[in-house]
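Asks: coords below, sequence missing:
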């Protein structure tokens, strides 16, 4: 997977608070008071994050987006009622959703893209399409859609300084702050930079495995050996 695309996907999920809400939306059923923090998270963003399945039909895309929009809107409505913020309930609860983020938009065929464009026009909802580099060239073949594209932005892997910024906030969890002047930390930092090449999602996966390895071996310091052991458990290609 392209490193920059992985970074975008993870950022988009976090922005929409989908990492908090996805399970509740997938296991839709009787609600519990413990769900209220999730309602609040969805109300702050008013965003739907959607990934179409491979070979999704336009009807499936339409039904999926409609279903997710209704579910998220219901959660937002519950939050507004619970907090007393609701003055007048909108006639159409779907109006609560202000942004739809579609990941893997390369999977959408021409008809599905036209359906998304029509949804954008009818409901006045913002749409972000995430795809592989160059996807804007494909969209240029559909004038009705392309005329509504505000801008195309290509995200790049984390720079050296950005990667260090991220690691400085992860390191203290494992015993002590990151010290680039410390030989052990410097070795581990170099190993992480070499393995991940600025791929934010891979950094997250690598740290998950590092934590598991450190717990199993009762370690409290991140070393390059720990990093390499974590790397060996991941399918990430040759680095």
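Replies: Alright, I've got the coordinates. No experiment lies behind these values; they were computed from the predicted model shown.

Asks: going forward, measure contacts between C-alpha atoms and count neighbours the same way
Replies: OK.

Asks: Show the subsequent helix or strand relative to the longest helix belonging to the chain.
Replies: For the chain, the helix with the greatest residue count under DSSP state H is helix 58-83. As assigned by DSSP states H and E, the chain's next helix or strand after helix 58-83 is strand 99-102.

Asks: contacting residues around that following strand?
Replies: Residues outside strand 99-102 that contact it (C-alpha atoms under 8 Å, 6 or more residues apart in numbering): 12, 46-52, 125-130.

Asks: quick one, helices of the protein?
Replies: Taking DSSP H as the criterion, the chain contains helices spanning 3-15, 18-26, 36-45, 58-83, 110-123, 135-139, 143-146, 160-170, 183-196, 200-216, 224-232.

Asks: Out of the ones you listed, which gets nearest to residue 97?
Replies: Closest approach to residue 97 among the helices of the chain (C-alpha to C-alpha): helix 58-83, 6.3 Å.

Asks: Identify the residues contacting residue 155.
Replies: By C-alpha under 8 Å, 6+ apart, residue 155 lies in contact with 4, 5, 7, 8.

Asks: ok so, going back, any chance of the helices of the chain in TSV with mean neighbour count and distance to residue 89 as columns?
Replies: Formatted as TSV, these follow (neighbours: other C-alpha atoms under 10 Å; distance: least, C-alpha to C-alpha, whole Å):
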stretch	mean neighbour count	distance to residue 89
helix 3-15	18	25
helix 18-26	15	22
helix 36-45	19	14
helix 58-83	18	8
helix 110-123	16	17
helix 135-139	13	37
helix 143-146	14	32
helix 160-170	14	41
helix 183-196	18	47
helix 200-216	17	39
helix 224-232	17	51
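
Asks: what's the closest of the ones you listed to residue 154?
Replies: Checking the helices of the chain against residue 154 by C-alpha to C-alpha gives helix 3-15 as the closest, at 7.8 Å.

Asks: and the angle from the closest one to helix 200-216?
Replies: 80 degrees (axes from the mean of the first three to the mean of the last three C-alpha atoms, to 10 degrees).

Asks: ok, now which ones touch residue 3?
Replies: 156, 157, 197, 198, 199, 200.

Asks: Residue 36: which of those is nearest?
Replies: Ranked by distance to residue 36 (C-alpha to C-alpha), those are led by residue 200 at 29.5 Å.

Asks: A further structure is provided below for comparison with the first:
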């Protein structure tokens, strides 16, 4: 998997998350599918590193990932048909796991009768709920109740229109202190990201014209959608492998595009 790309939109999201976490408000983030909302949330929280650490099956877990300790952020994704019981159990479990990791890093062991903040999620400073559109009226009320009983910020991440839907629930809506629209990458920034990820070969005979044209073609096809960029690059790698090609050309990009259903 390629390394996470720090973009302007991710930096904006991180600033938004920092503010929600510091002030302990509810924050609302929305954006079209495929722009990178989930990737940004998981990177901010250090979720991938935490999952690898938490799944080590031996007595020596090793040090808690620094990203987890820095963010103190839990990520919870409700299922499509999440029940009241699943949400009631899922919210505290996600937060308790992060609180446990923080206490484990400080004490080397966690006794729930001594380190009571772990048990009550007290070391978790931010809860990010991804796919918040899946929450029905009861689920949203559960989130509000959990927020009221814990000293932490909460971010609801969803699709455009979620901000209008939540306006119909005044008890929850009145607690929203920050809002953030996650936008698609501009052509200029996507060009810069692709140039870093797909550097031109130094010995290209045309001075890199074909490579630059291919990058511009990818930008035009994907329109700043990260998910579509990832799918297209996967197809480009396949076309290059099948045809024993190393250089990136507009013809390779076009062949890869024809193998895709262009949608988000």
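Replies: Thanks, I have the structure now. Here the structure is a predicted model, which means the values were calculated and not measured.

Asks: about what we covered before: just the buried residues of the contacts of residue 3 of structure 1.
Replies: Neighbour counting over the contacts of residue 3 of structure 1 (16 or more other C-alpha atoms under 10 Å) leaves 157, 197, 198, 199, 200 as the buried ones.

Asks: from those residues, which ones fall inside strands?
Replies: Residues of those located in strands (DSSP state E): none.

Asks: ok, those residues vs residue 216 of structure 1, which is closest?
Replies: The shortest gap between residue 216 of structure 1 and any of those belongs to residue 200, at 24.8 Å (C-alpha to C-alpha).

Asks: Quick one: residues contacting the closest residue to that closest one other than its chain neighbours.
Replies: Nearest residue to residue 200 of structure 1, sequence neighbours excluded (C-alpha to C-alpha, 6 or more residues apart in numbering): residue 7, at 5.2 Å. Neighbouring residues of residue 7 of structure 1 by C-alpha under 8 Å, 6+ apart: 155, 157, 199, 200, 201.

Asks: mind checking how far the aligned partner of residue 226 of structure 1 in structure 2 is from residue 82 of structure 2?
Replies: Matched across to structure 2, residue 226 of structure 1 falls on residue 252, judged by TM-score structural alignment. For residue 252 of structure 2, the distance to residue 82 of structure 2 equals 43 Å [C-alpha to C-alpha, to the nearest Å].

Asks: again, but for residue 257 of structure 2
Replies: Distance, residue 257 of structure 2 to residue 82 of structure 2, by C-alpha to C-alpha: 36 Å.

Asks: same question, residue 47 of structure 2
Replies: 21 Å.

Asks: same check, this time on residue 157 of structure 2
Replies: Per C-alpha to C-alpha, residue 157 of structure 2 is found 16 Å from residue 82 of structure 2.

Asks: Once you drop chain neighbours, what's closest to the aligned residue in structure 1 for residue 69 of structure 2?
Replies: Aligned by TM-score structural alignment, residue 69 of structure 2 pairs with residue 43 of structure 1. Closest residue to residue 43 of structure 1 apart from its sequence neighbours, by C-alpha to C-alpha, 6+ apart: residue 76 at 4.8 Å.

Asks: Which one of residue 157 and residue 82 of structure 2 is surrounded by more residues?
Replies: residue 157 (25 against 15; other C-alpha atoms under 10 Å).

Asks: Just give me the match in structure 1 for that one.
Replies: Here residue 157 of structure 2 is matched to residue 130 in structure 1, going by TM-score structural alignment.

Asks: If you drop the residues flanking it in sequence, what lies closest to that match?
Replies: Among residues not flanking residue 130 of structure 1 along the chain, residue 103 sits closest, at 4.8 Å (C-alpha to C-alpha, 6+ apart).

Asks: Would you confirm that that neighbour contacts residue 129?
Replies: Yes - with contact defined as C-alpha atoms under 8 Å, residue 103 of structure 1 counts as touching residue 129 (6.3 Å).

Asks: More neighbours: which of these two?
Replies: Counted by other C-alpha under 10 Å, residue 103 of structure 1 and residue 129 do not tie: residue 103 has more neighbours, with 21 against 17.

Asks: What lines up with the more buried one in structure 2?
Replies: Match for residue 103 of structure 1 (TM-score structural alignment): residue 130.

Asks: that older thread, Provide a list of residues in contact with the residue nearest to residue 130 of structure 1.
Replies: Neighbouring residues of residue 103 of structure 1 by C-alpha under 8 Å, 6+ apart: 9, 49, 50, 51, 52, 129, 130, 131.

Asks: Same check on residue 69 of structure 1?
Replies: 48, 94, 97.

Asks: Pick out whichever of those residues sits closest to residue 171 of structure 1.
Replies: residue 48 (31.9 Å).

Asks: burial measure for the closest one, as a count.
Replies: Applying other C-alpha under 10 Å, we find 24 residues neighbouring residue 48 of structure 1.

Asks: Grab the nearest non-local neighbour of it.
Replies: Per C-alpha to C-alpha, 6+ apart, closest to residue 48 of structure 1 is residue 100, 4.8 Å.

Asks: Can you tell me what residue 18 of structure 2 aligns to in structure 1?
Replies: Matched to structure 1 by TM-score structural alignment, residue 18 of structure 2 sits unpaired.

Asks: Show me what secondary structure element comes after the host helix or strand of residue 18 of structure 2.
Replies: According to DSSP H and E, residue 18 of structure 2 maps onto helix 8-23. Heading C-terminal from helix 8-23 of structure 2, the first helix or strand you meet, by DSSP H and E, is strand 26-30.

Asks: Sweet, I'm off.
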